[in-house]
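1. Coordinates for the following, if possible.
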Amino acid sequence: MKLSIYQIDAFTDKLFGGNPAAIVPLEEWLPDATLLAVAAENNLAETGFYVPTENGFHIRWFTPTVEVDLCGHATLAAAYVIFNIKKYDGQRIRFESRSGELIVDCMDNWLTLNFPVDQFQVAVPPPALVESIHSVTMLEVYKGRSDYLVVLDSEQEVLDLDLDIIILSTIPARGIIVTAPGNDVDFVSRFFAPQSGIDEDPVTGSAHTTLIPYWAERLSKNRLTAKQLSKRGGFLKCELDGDRVYIGGQAKLYLEGEILVD
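-> A predicted model of the protein is given here:
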C-alpha cells in the first residue's frame, strides 16, 4: 500500500525553523500498531494521521513511542496540508480528536488553532523536578492535565536552562513546561517531554493551552505574543477566549513523498 506523506515545519515562516511534523492522510484507519510503526520510522516528535468524516476530519497523533491526547504543531501541519495541498474549499476545518473538537481557521497565510484551555492548579514540585531544576529558582509550579508548568524569573534563565533529562524522565507527567516573561514578546517557554520520547520539543502548541490562560491572567490581557526558545525556535500569536484559546502560527512545506506500508 502506498500512502502520501508530507513533512511540515510548523509555527515558523521559514524552512528549518519551528517544529517539524509528518502528516499522513488516510481514507480509513489502519491498525494502531501500523500507525505507531510509521511514527517510529519517521522519528519526529509527532506524526499526524487524519481521515475524512461527515463534518470534517478525525485526527490522531503519535510520537515515536506513544499516541498522545493533543498535539498543536501536528494539527497545524495537518491543516496546512488540507488547505494548501489538498485545496480544501473553505477557511475553517473541524477535527474530531481525543481532546474533543478542534478548529483551525486559515487567513492571510496564518493558521489559527482553536483549542480548549487546560485546567491547572498550584502544585508541590516532585523531588525529581527540584533535582533537575536546581540551578535556578522556581517562582511558581502548577500541574495541568498532563504537564507541569514551572515559572522562572527571566527569558535568559529559560534560555540557559540545562536540565538532567534522565532525572526529568522519571516525573509522572507528559512533560515539563518552563516559562518566563519575554524581552520582545509577552512570554517565552521551553518544553521537555522525555517521558513521551522527546527530550525537548521545538514548538509545542498544546503547552500553550496552559501558558495562555496563565499569562493572560498575570498580564491582564487576552491577546499575547510568544516565542518558544528551542534551537529551531517558533513564534505564536495567542488569545484567550473564555474556555478556549487561539494559537496562531505559520508553516512551510519541507517534504512530500510516498511511503510503502504492507
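
2. From here on, just use CA atoms for contacts and neighbour counts.
-> Will do.

3. Now Ser189: closest residue in space, sequence neighbours ignored.
-> Once flanking residues are discounted, Ser189 sits nearest to Thr179: 4.2 Å by CA to CA, 6 or more residues apart in numbering.

4. List of residues touching the helix or strand where the one you found lies?
-> Using DSSP states H and E, the element containing Thr179 is strand 175-181. Strand 175-181 has contacts (CA atoms under 8 Å, 6 or more residues apart in numbering) with 146-155, 158, 187-196, 207, 211.

5. Could you also give me the structure for this next sequence, so I can compare it with the first?
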Amino acid sequence: MSLLFGVDAFTDRPFAGNPAAVCVLASPADPAWMQALAAEMNLSETAFLWPEGSAWRLRWFTPRVEVDLCGHATLASAHVLWRHLERSEPRLVFETRSGRLFATREGERIGLDFPAPAAVAATLPDEIAAALGGARPVWSGRAEDDWIVVLESAAAVRTLAPDPGRLARAPARGVVVTARDESGAYDVVSRFFAPAVGVDEDPVTGSAHARMARYWAGVLGRDRLRAYQASPRGGALELELRGDRVLLWGRAVTVWSGRVTAALG
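-> Below is the predicted model of the structure:
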C-alpha cells in the first residue's frame, strides 16, 4: 500500500488554490500504474515521490500524460513530507525530469527553487490567437514549451473565454495569459490553459509563474513580485527572482489522506 494525500496548494484555506494528489511510495512504480492512478484522481496533477539517496525522486502526471514540471504538486509534495512524514531537514531536494529542484520553508510558507527561463519574444501563432477569441496581445513570447500572452489589462485576463478544443491543437504545452494588476492588490494577474495535456484551465500554476518571472521582473524593474492566478478557485504566489532561478513562495492545506490499496504495477 502507498500513502495518498489530497492537498490544496498556493492557498491558506481548503477548497481554494490548486488541488493535487500526492502519492508517497517506498520505491519506484510502473509508470503505467502511476498514469492510471492519476487518471483515477482526475486532478490537474498527481505527484509520485519516493526516496532516492538523500533526495526524493518526483514525477508528475496529469490525467492523460506525464509532464516535465509542475509547481503546485511540488509544493504539495514538500508540504506532505514536512507536515505528515515529519521530515526534519530544512531543505528538500527533488530529482525530476526538469533537473534538481529544491524546497525551503519559513514558518507556514514554502519556497520552491525553480529554473526561470527567459521568455523569447515571438509572434503569437494564428491558431492560438483564434483560440483566445482573437485577443490582441501587448506582448507575446515563448518560454520553454509555453506561450506567454500579455494583455492590456487584468480585466481582459479575467474575462477571457478561450476555446479549449482549438487550444488543444496548438503547438505548446499551454498558454499563460497575463497582465499587470491595476488595482494594486498584486503586481500581476494570470490564467493558464493547457488542454493539450488534459487541463482546460489550471487553478494555480507554479511552472507558468517560473516561466514569466523574468519577463515581469524586467517590465516592473524589481525582483520580488506578488502574483494572483485568477482562475475560479484562485491562488496567490510571491515570486523572488534570483538570476536564472526563481523562488515561488506559497502555502498549502491538506484536505484528505488515505492509502492506495490497488496493487503497484
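
6. Tell me how the two chains score on TM-score.
-> Superposed pair, TM-score by TM-score structural alignment, normalised by the length of the first structure: 0.98. Supporting alignment: 261 aligned residues with a CA RMSD of 0.9 Å.

7. Would you mind getting the average deviation of the strand holding Thr179 of the first structure from the second structure?
-> Once fitted to the second structure, strand 175-181 of the first structure is off its aligned match by 0.2 Å on average (mean CA distance after the TM-score superposition for the first structure).

8. coming back round to it: and the contacts of strand 175-181 of the first structure, which of them are buried?
-> 146-153, 155, 158, 187-196, 207, 211 (16 or more other CA atoms under 10 Å).

9. Filter the residues you listed down to the ones in helices?
-> 155, 158, 211 (DSSP state H).

10. and which of the residues you listed is nearest Asn84 of the first structure?
-> When those are compared for distance to Asn84 of the first structure (CA to CA), Leu211 wins out at 28.9 Å.

11. Now do the contacts for Leu36 of the first structure.
-> Per CA under 8 Å, 6+ apart, neighbours of Leu36 of the first structure: 62-67.

12. how close does the strand or helix carrying it sit to the second structure?
-> Counting by DSSP H and E, the element that carries Leu36 of the first structure is helix 32-42. Superposing on the second structure and averaging over aligned pairs (mean CA distance after the TM-score superposition for the first structure), helix 32-42 of the first structure comes out at 0.4 Å.

13. Flag every buried residue along the helix or strand that that helix is followed by.
-> Using DSSP H and E, the helix or strand that follows helix 32-42 of the first structure towards the C-terminus is strand 46-52. Neighbour counts over strand 46-52 of the first structure (16+ other CA under 10 Å) mark 46-51 as buried.

14. And the furthest pair within those?
-> Largest separation among the buried residues of strand 46-52 of the first structure by CA to CA: Glu46 and Val51, giving 16.8 Å.

15. can you pull out the helices in the stretch 101-250 of the second structure?
-> 126-131, 154-159, 164-168, 206-220 (DSSP state H, counting those that start in this stretch).

16. what's the mean gap between the third one and the aligned bit of the first structure?
-> Relative to the first structure, and after both are superposed, helix 164-168 of the second structure has an average distance of 0.9 Å to its aligned residues, where the measure is mean CA distance after the TM-score superposition for the first structure.

17. Quick check: buried residues in that helix?
-> Buried, per 16+ other CA under 10 Å, within helix 164-168 of the second structure: 164, 166-168.

18. Same check on stretch 77-94 of the second structure?
-> 77-82, 91-94.

19. Can you find the partner of Arg57 of the second structure in the first structure?
-> Mapped onto the first structure by TM-score structural alignment, Arg57 of the second structure lines up with His58.

20. ok, and the closest non-adjacent residue to that match?
-> Glu96 (4.5 Å).

21. Also Gly111 of the second structure?
-> Trp249 (4.3 Å).

22. is it true that that neighbour touches Asp113?
-> No. The pair Trp249 of the second structure / Asp113 is not scored as a contact, 9.1 Å apart, by CA atoms under 8 Å.

23. follow-up on the earlier one: now render the buried residues of stretch 77-94 of the second structure as a markdown table, adding distance to Thr254 of the second structure.
-> Formatted as a markdown table, these follow (distance: CA to CA, whole Å):
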| residue | distance to Thr254 of the second structure |
| --- | --- |
| Ser77 | 11 |
| Ala78 | 12 |
| His79 | 8 |
| Val80 | 8 |
| Leu81 | 12 |
| Trp82 | 12 |
| Arg91 | 20 |
| Leu92 | 19 |
| Val93 | 21 |
| Phe94 | 20 |
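
24. got TSV for the residues you listed, with secondary structure and distance to Ala131 of the second structure too?
-> Listed next are these as TSV, based on DSSP: H, G, I helix; E, B strand; the rest coil; distance: CA to CA, whole Å:
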residue	secondary structure	distance to Ala131 of the second structure
Ser77	helix	33
Ala78	helix	35
His79	helix	36
Val80	helix	37
Leu81	helix	40
Trp82	helix	41
Arg91	strand	41
Leu92	strand	39
Val93	strand	38
Phe94	strand	35
